[in-house]
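Enquirer: For reference, the sequence and a predicted model appear below.
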Amino acid sequence: MPISLCLLQNLPYVGQISGGLKEGMALYLQGVFPTNADQFELNFKTGPSDNDDIAFHFNPRMDQKVVMNSFSTGKWETEESFSDNPFKKGEDFDMFFVVKSEGYQVHVNGKELYTFKHRIPLEKVKMLNINGDVVVNLFGLIQVSYIIMWQNCSKTDTTLPYVAPIPGGLREGMALYLKGVVPTNADRFSISFQTGPTDKHDTAFHFNPRMDRKVVMNSFRNGKWGAEETNICSILRIKGEQHSMFKHRIPLEKVTTINIYGNVSISFLGFVTVSDISPLFLSKYTEDTHIKMPSL
């Protein structure tokens, strides 16, 4: 399915989920709680009206607990909640609802918090409703390949440089999503798609922003760097804008590893499967990069 991410300016929002909700899909939402916020709610519903059933009701209440429930045949069912409320007034947040076989898995700010078990069959869920005291900068449904979530990863942490295998390898239709902040004293950082974990392995795509200068892209093969480019077949989006196109020099099936290094603080990193990326409207609070892998 296509990735569909957009800015949400008017609440309440009631929208149809194209094709319905399915296992393997995830709702991503990036927003901010106003300083005068009381609560907000997000509902996966069987229809658009107030009388329709709600398969999953997610309701953070400021300075209180987060409440979850379902609504069936005109009645609220057994309430579930957790007291470790990650939402703070005046602060931005990132949230993922991953649809699993067992239920709705809730991730907030890089941390898995709860799984709300299915009470209403997924095939009946057709609508999404968002309402309350929240500013939604970006939201959308995506098909998940796999997601890695980090918290406060910086160059001073043991987690950077980060070198890890890409499960199943890199394939056409996959996209890397990265949210982070470049420190004020930063010099540069790099993201590399490699054929293996060591410095001697080939690099299919090396992305290297240099502060107050150009963004350098290249490949490394047989022990030598290739021809450097400053315009970039990965599609790169920074703050929602397509940046450049870097044509394939090494076959995708050889790419097995991701390497991130340098002056950058990463709050979220993940791979998702997409068929298209529509224009993204991103908030002033984040620096976001999207890299899509089209065919050779």
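Expert: Sure thing, it's come through.
Enquirer: make it CA atoms for all contacts and neighbour counts henceforth
Expert: Will do.
Enquirer: Cys6 contacts Leu141, correct?
Expert: No - with contact defined as CA atoms under 8 Å, Cys6 does not reach Leu141; the gap is 10.0 Å.
Enquirer: So between those two, which is more surrounded?
Expert: For Cys6 versus Leu141, neighbours defined as other CA atoms under 10 Å are more numerous around Leu141 (22 against 19).
Enquirer: if I look at the closest residue to His118 other than its chain neighbours, how far off is Ile120?
Expert: Nearest residue to His118, sequence neighbours excluded (CA to CA, 6 or more residues apart in numbering): Gly103, at 4.7 Å. Distance, Gly103 to Ile120, by CA to CA, to the nearest Å: 10 Å.
Enquirer: any common contacting residues for those two?
Expert: Common contact partners of Gly103 and Ile120 (CA atoms under 8 Å, 6 or more residues apart in numbering): none.
Enquirer: What residues does the residue nearest to His118 make contact with?
Expert: Contacts for Gly103 were tallied using CA under 8 Å, 6+ apart; they are 115-118.
Enquirer: Using TSV, lay out those together with neighbour count, secondary structure and distance to Tyr261.
Expert: Shown next, in TSV, are the contacts of Gly103 (neighbours: other CA atoms under 10 Å; DSSP: H, G, I helix; E, B strand; the rest coil; distance: CA to CA, whole Å):
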residue	neighbour count	secondary structure	distance to Tyr261
Thr115	16	strand	33
Phe116	21	strand	36
Lys117	15	strand	38
His118	16	coil	40
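Enquirer: now for the longest strand along the chain, which elements pack on it?
Expert: Using DSSP state E to assign secondary structure, the strand with the most residues in the chain is strand 135-148. Helices and strands touching strand 135-148, by 3 or more CA pairs under 8 Å, 6 or more residues apart in numbering; DSSP states H and E, are strand 4-8, strand 25-32, strand 265-273.
Enquirer: next, the one to line up against it:
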Amino acid sequence: MPEDKMEIYHMELKKGMALKLKGKINDDTSRFTIDLGQDPGNIALHFNPRFDENVIVCNSQNGGHWEQEHRDDHMCFRPGTEIKLTVTFEEDEFQVKLPDGHQVQFPNRGKCSHLPYLCVKGISLTSFKLD
């Protein structure tokens, strides 16, 4: 079964902006992923709630190599549910506002100032917006 995936390669996400995503988590998924970065091998923010482990994993990838994981055990997602997420892109960190108001922070390890790449897997998006 092919994996649902949406990719954008020429996005204008810059420091100080927010990415707002709305959609439905796929019914039959054990995890979903939101990747923001330069390209598929250089990811500044890998946001990955894992239902099978009941944890949210954040990481970054540099030249195709994963770096150290940050794990947050605040799981407020369930397969088959509608979600709204806001990712705020700051100078030194990303702030991900979860549907229940909890925030997950992850450092901007590469000190990126512009992120053209977005990949979303495991969610059927109904909207996304840059603010």
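Expert: All right, it came through fine. Since we're looking at a predicted model, the values are computed, not measured.
Enquirer: quick one: TM-score?
Expert: TM-score of the superposed chains, computed with TM-score structural alignment, normalised by the length of structure 2, equals 0.86; 127 aligned residues with a CA RMSD of 1.8 Å.
Enquirer: ok so, going back, after the longest strand of structure 1, next one along is what?
Expert: Using DSSP states H and E, the helix or strand that follows strand 135-148 of structure 1 in sequence is strand 162-165.
Enquirer: Mind listing what's buried along that following strand?
Expert: 163, 165 (16 or more other CA atoms under 10 Å).
Enquirer: got it, and stretch 58-73 of structure 2?
Expert: Under the neighbour-count criterion of 16+ other CA under 10 Å, stretch 58-73 of structure 2 has 58-62 buried.
Enquirer: Find me the equivalent region of it in structure 1.
Expert: The alignment of stretch 58-73 of structure 2 onto structure 1 (TM-score structural alignment) covers residues 68-83.
Enquirer: got it, and stretch 101-112 of structure 2?
Expert: Matched against structure 1 by TM-score structural alignment, stretch 101-112 of structure 2 falls on residues 111-122.
Enquirer: Would you mind giving the secondary structure of the residue lying closest to Ile266 of structure 1 once chain neighbours are set aside?
Expert: Among residues not flanking Ile266 of structure 1 along the chain, Gly180 sits closest, at 4.2 Å (CA to CA, 6+ apart). Here Gly180 of structure 1 is strand, with the state taken from DSSP: H, G, I helix; E, B strand; the rest coil.
Enquirer: do you know how far Gly180 of structure 1 is from Asn10 of structure 1?
Expert: Distance from Gly180 of structure 1 to Asn10 of structure 1, by CA to CA: 27 Å.
Enquirer: aligned partner of Ile17 of structure 1 in structure 2?
Expert: Counting by TM-score structural alignment, Ile17 of structure 1 corresponds to Met11 in structure 2.
Enquirer: Do a quick rundown of the strands in structure 2.
Expert: Along structure 2, counting by DSSP E, strands occupy 5-8, 13-14, 18-25, 33-39, 42-50, 55-62, 65-66, 70-72, 82-89, 93-97, 103-107, 114-115, 117-121, 123-130.
Enquirer: contacting residues for the closest residue to His70 of structure 2 other than its chain neighbours?
Expert: When the adjacent residues along the chain are set aside, His70 of structure 2 lies closest to Cys58, with 5.1 Å between them (CA to CA, 6+ apart). For Cys58 of structure 2, the contacting residues are 45-48, 69-71, 106, by CA under 8 Å, 6+ apart.
Enquirer: mapped onto structure 1, which of these hold?
Expert: Retained in structure 1: 45-48, 69-71, 106, out of the contacts of Cys58 of structure 2 (criterion both residues aligned by TM-score structural alignment, their matches' CA atoms under 8 Å).
Enquirer: Same list as before, these that is, but in TSV and with distance to Phe89 of structure 2 included.
Expert: As requested, the kept ones among the contacts of Cys58 of structure 2 are arranged in TSV below (distance: CA to CA, whole Å):
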residue	distance to Phe89 of structure 2
Leu45	10
His46	13
Phe47	13
Asn48	17
Glu69	19
His70	17
Arg71	19
Phe106	10
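Enquirer: Tell me the one of these nearest Asp35 of structure 2?
Expert: His46 (4.6 Å; CA to CA).
Enquirer: what residue of structure 1 matches up with that closest one?
Expert: Residue pairing (TM-score structural alignment): His46 of structure 2 is matched to His57 of structure 1.
Enquirer: close enough to count as contact, its match and Glu41?
Expert: Yes - if you go by CA under 8 Å, His57 of structure 1 and Glu41 touch, sitting 7.0 Å apart.
Enquirer: measure Tyr261 of structure 1 to Asn208 of structure 1 for me?
Expert: Here the criterion is CA to CA. By it, Tyr261 of structure 1 lies 10 Å from Asn208 of structure 1.
Enquirer: and if you look at Lys124 of structure 1?
Expert: Lys124 of structure 1 is 46 Å from Asn208 of structure 1, where distance means CA to CA.
Enquirer: ok, the most centrally placed residue in structure 2 - contacts?
Expert: Nearest to the geometric centre of structure 2 sits Ile34, at 2.9 Å (CA atoms, centre = their mean). Residues in contact with Ile34 of structure 2 (CA under 8 Å, 6+ apart) are 45-48, 118-121.
Enquirer: roughly how far apart are Glu287 of structure 1 and Gly180 of structure 1?
Expert: 6 Å.
Enquirer: about what we covered before: okay, the helices and strands packed on strand 135-148 of structure 1 in a markdown table with distance to Trp225 of structure 1 next?
Expert: Below are those laid out as a markdown table (distance: least, CA to CA, whole Å):
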| stretch | distance to Trp225 of structure 1 |
| --- | --- |
| strand 4-8 | 36 |
| strand 25-32 | 37 |
| strand 265-273 | 26 |
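Enquirer: Just give the number of residues close to Pro49 of structure 2.
Expert: Residues lying near Pro49 of structure 2 (other CA under 10 Å) number 25.
Enquirer: Fine, thanks again, bye for now.
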